[in-house]
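> coords below, sequence missing:
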């Protein structure tokens, strides 16, 4: 544990700086929100004064996380250099205030909110990012960017482990950015229960693997191209949840038209 502290200590950012950067975690700055069984997850945008200049950042605020898990995640995240993963800046942890991951990034908006899967009035809406602007081409671009990010994560001998539409953000050019607490598989037993987790890991209660991320990616594809949630989330709150079946659904009518052979210019 002490060696892990030393390894990432240079990346620590004072809580006061993060609080100021997000305007005291103002709801106006909130761009994403997600609740799982044990963790509450919020994402904010802001500006941080760093190395003599002001940079645009996103802050992942994770309530309910243990310090060792956050530090293990930081040791992995700090290694990533990829266009579809925000550049990591630093972190903060307080046993009463939770964990915070800070990444450098320009304008971002949650894919989950863009698809309008579970509308949240607390999250501000962009005046130029609306669901109707999404074309088949944009969706393919988003999915390819996400796939490249996951491939890079796995090439670095890590996994995402809690991958879903809530952990995908888009910049102004619809380029996907994958966020989250990436970890080494050996430190990551199955502790999350969502419809994105592969049934084998959940049934056997085993450690998650890169294949688990691939399964989650498949569910995200359904979210994207059907523009609705792939499974019922109400089972999250049951004490002994059963694995939900993915609902039979259909492609959004506008996307279906764009995928038609007569509309190839859109794709």
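The structure has been received and is ready for your questions. From a predicted model like this one, the values you see are computed outputs, not experimental measurements. Residues are numbered from 1 along each chain as shown.

> CA atoms for contacts and neighbours, from now on please.
OK.

> what helices or strands is the longest helix that the chain contains leaning on?
In the chain, taking DSSP state H as the definition, the longest helix is helix 136-155. Using 3 or more CA pairs under 8 Å, 6 or more residues apart in numbering; DSSP states H and E, the elements in contact with helix 136-155 are strand 176-178, helix 210-226, helix 253-259.

> rerun that using 10 Å as the cut-off
strand 168-170, strand 176-178, helix 210-226, helix 253-259 (3 or more CA pairs under 10 Å, 6 or more residues apart in numbering; DSSP states H and E).

> tell me the helix or strand right after the second one.
Read that as strand 176-178. Next helix or strand after strand 176-178 toward the C-terminus (DSSP states H and E): helix 199-204.

> buried residues in that next one, which are they?
Using 16 or more other CA atoms under 10 Å as the test for burial, helix 199-204 gives 201-202.

> of all the helices and strands packed on helix 136-155, which one comes closest to residue 87?
Minimum separation from residue 87 across the helices and strands packed on helix 136-155 (CA to CA) falls at strand 176-178, 9.9 Å.

> on that earlier part again, closest to residue 153 out of the helices and strands packed on helix 136-155?
That would be, of those and by CA to CA, helix 210-226, which comes in at 8.9 Å.

> and the closest one with helix 136-155, angle?
170 degrees (axes from the mean of the first three to the mean of the last three CA atoms, to 10 degrees).

> of the helices and strands packed on helix 136-155, which approaches residue 7 most closely?
Closest of the helices and strands packed on helix 136-155 to residue 7 is strand 176-178, at 23.7 Å (criterion: CA to CA).

> for comparison:
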């Protein structure tokens, strides 16, 4: 699989203070799920925003199809990358379907209004997450989990080739977690590239071909998941003793030793 997005020697700090992290280099392949693991406060969300072109690093660069992302127009970048943040606070009482249709903005001409096709694509995206019945519900009246699924649907409606998902299961119940991760896996099987931050090593072990570990202001590991996500690396990453159990079905589960 070819490289569609690459991060080269990236460093970032707020207001010229201590770097959040530095020297981050990784790449994203077409048709893969790449997980990013790390403790709270290690800058995983900031890295995702830099990869989406929404935050400017102090040093290094992000390339999309060989072009520096911060030198691209927002429309061109949006046609390739969809970003779903960890949290989103609604301001206006848009309907859920109108929020999803906003994902079609990059496909519209200047001053153009969404077409019937744009609404059809958006409704199909909502249906894929089982939330078509929320279409007319005010977005600011939805629950945290519903809101997260609406934002996923918006990203799918955007029809980008790369999905950047910041903790995609953080507000979801167990059933919706599984359904969402299966959708993510199916999208990768169709050729889309997915990068997701997660606090669940189990999700990386099950769904990600490759995984990156971030801690202490730098990249602690990056490569094939089975080689990177190990009891030793997780023990070092989270500061507690971890073991990985493998069940007969092949699923692997991480457990903290008492």
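Sure, I can see it. Keep in mind that this is a model prediction, so the values were computed, not measured.

> how alike are these chains, TM-score-wise?
Comparison of the two superposed chains (TM-score structural alignment, normalised by the length of structure 2) gives a TM-score of 0.29, and 137 aligned residues with a CA RMSD of 6.6 Å.

> and the helices and strands packed on helix 136-155 of structure 1 as TSV, adding mean neighbour count and distance to residue 33 of structure 1?
Converted to TSV, these look like this (neighbours: other CA atoms under 10 Å; distance: least, CA to CA, whole Å):
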stretch	mean neighbour count	distance to residue 33 of structure 1
strand 168-170	24	11
strand 176-178	26	14
helix 210-226	20	17
helix 253-259	15	26
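
> let's have the ones you listed in CSV, adding distance to residue 151 of structure 1.
Putting these into CSV (distance: least, CA to CA, whole Å) gives the following:
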stretch, distance to residue 151 of structure 1
strand 168-170, 15
strand 176-178, 12
helix 210-226, 9
helix 253-259, 26
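
> tell me who's in contact with residue 23 of structure 2.
By CA atoms under 10 Å, 6 or more residues apart in numbering, the residues touching residue 23 of structure 2 are 7-12, 59-60, 217-219.

> not counting sequence-adjacent ones, nearest residue to it?
By the measure of CA to CA, 6 or more residues apart in numbering, the closest residue to residue 23 of structure 2 outside its immediate chain neighbours is residue 9, 4.3 Å from it.

> residue 61 is in contact with that neighbour, correct?
Yes - the criterion here is CA atoms under 10 Å, and residue 9 of structure 2 meets it with residue 61 at 7.1 Å.

> what touches both of the two?
Taking CA under 10 Å, 6+ apart as the contact rule, residue 9 of structure 2 and residue 61 both touch 24-25.

> for the two, indicate the residue with more neighbours.
Higher neighbour count among residue 9 of structure 2 and residue 61: residue 61, with 22 against 14, using other CA atoms under 10 Å.

> which element is the more buried one on?
Using DSSP H and E, residue 61 of structure 2 falls in strand 59-64.

> then residue 88 of structure 1?
Taking DSSP H and E as the criterion, residue 88 of structure 1 maps to strand 87-94.

> return the list of helices and strands in contact with that strand.
If contacts are counted by 3+ CA pairs under 10 Å, 6+ apart, strand 87-94 of structure 1 sits against helix 15-21, strand 53-63, helix 67-77, strand 98-104.

> buried residues, the third one. List them.
Of the residues in helix 67-77 of structure 1, those buried under the neighbour-count criterion (16+ other CA under 10 Å) are 67, 70-77.

> the first one now?
Of the residues in helix 15-21 of structure 1, those with enough neighbours to count as buried (16+ other CA under 10 Å) are 15, 17-18, 21.

> tell me the one of the residues you listed nearest residue 212 of structure 1?
Distances from residue 212 of structure 1 to the buried residues of helix 15-21 of structure 1, taken by CA to CA, are shortest for residue 18, at 32.3 Å.

> so the closest one makes contact with residue 50?
No - judged on CA under 10 Å, residue 18 of structure 1 makes no contact with residue 50 at a distance of 11.2 Å.

> common neighbours of the two, please.
Counting by CA under 10 Å, 6+ apart, nothing touches both residue 18 of structure 1 and residue 50.

> just to revisit the earlier point, residue 90 of structure 1: which of the buried residues of helix 15-21 of structure 1 is nearest?
Checking those one by one against residue 90 of structure 1 (CA to CA), the nearest turns out to be residue 18, at 10.1 Å.

> so what's that closest one up against?
Applying CA under 10 Å, 6+ apart, we find residue 18 of structure 1 in contact with 24-25, 46-49, 57-59, 91-92, 100-102.

> out of those, which are buried?
Applying 16+ other CA under 10 Å to these flags 25, 46-48, 57-59, 91-92, 100-102 as buried.

> would JSON lines of those residues with distance to residue 8 of structure 1 be doable?
Output for these, formatted as JSON lines (distance: CA to CA, whole Å):
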{"residue": "25", "distance to residue 8 of structure 1": "24"}
{"residue": "46", "distance to residue 8 of structure 1": "23"}
{"residue": "47", "distance to residue 8 of structure 1": "22"}
{"residue": "48", "distance to residue 8 of structure 1": "19"}
{"residue": "57", "distance to residue 8 of structure 1": "19"}
{"residue": "58", "distance to residue 8 of structure 1": "19"}
{"residue": "59", "distance to residue 8 of structure 1": "18"}
{"residue": "91", "distance to residue 8 of structure 1": "9"}
{"residue": "92", "distance to residue 8 of structure 1": "11"}
{"residue": "100", "distance to residue 8 of structure 1": "14"}
{"residue": "101", "distance to residue 8 of structure 1": "12"}
{"residue": "102", "distance to residue 8 of structure 1": "13"}
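
> closest one of these to residue 226 of structure 1?
For these, the nearest to residue 226 of structure 1 is residue 58 (27.8 Å; CA to CA).

> that closest one and residue 110 touch, don't they?
No - between residue 58 of structure 1 and residue 110 there is no contact under CA under 10 Å: 11.5 Å.

> list residues touching both of those two?
Joint contacts of residue 58 of structure 1 and residue 110 (CA under 10 Å, 6+ apart) are 31, 43.

> ok, residue 168 of structure 1 touching residue 109?
Yes - counting by CA under 10 Å, residue 168 of structure 1 touches residue 109, with 8.5 Å between them.

> between these two, which contacts overlap?
Listed as contacting both residue 168 of structure 1 and residue 109 by CA under 10 Å, 6+ apart are 32, 176-177.

> okay, the residues you listed in CSV with distance to residue 225 of structure 1 next?
Below are those laid out as CSV (distance: CA to CA, whole Å):
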residue, distance to residue 225 of structure 1
32, 20
176, 15
177, 18
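
> and of the residues you listed, the nearest to residue 155 of structure 1?
For those, the nearest to residue 155 of structure 1 is residue 177 (17.2 Å; CA to CA).

> alright, calling it a day.
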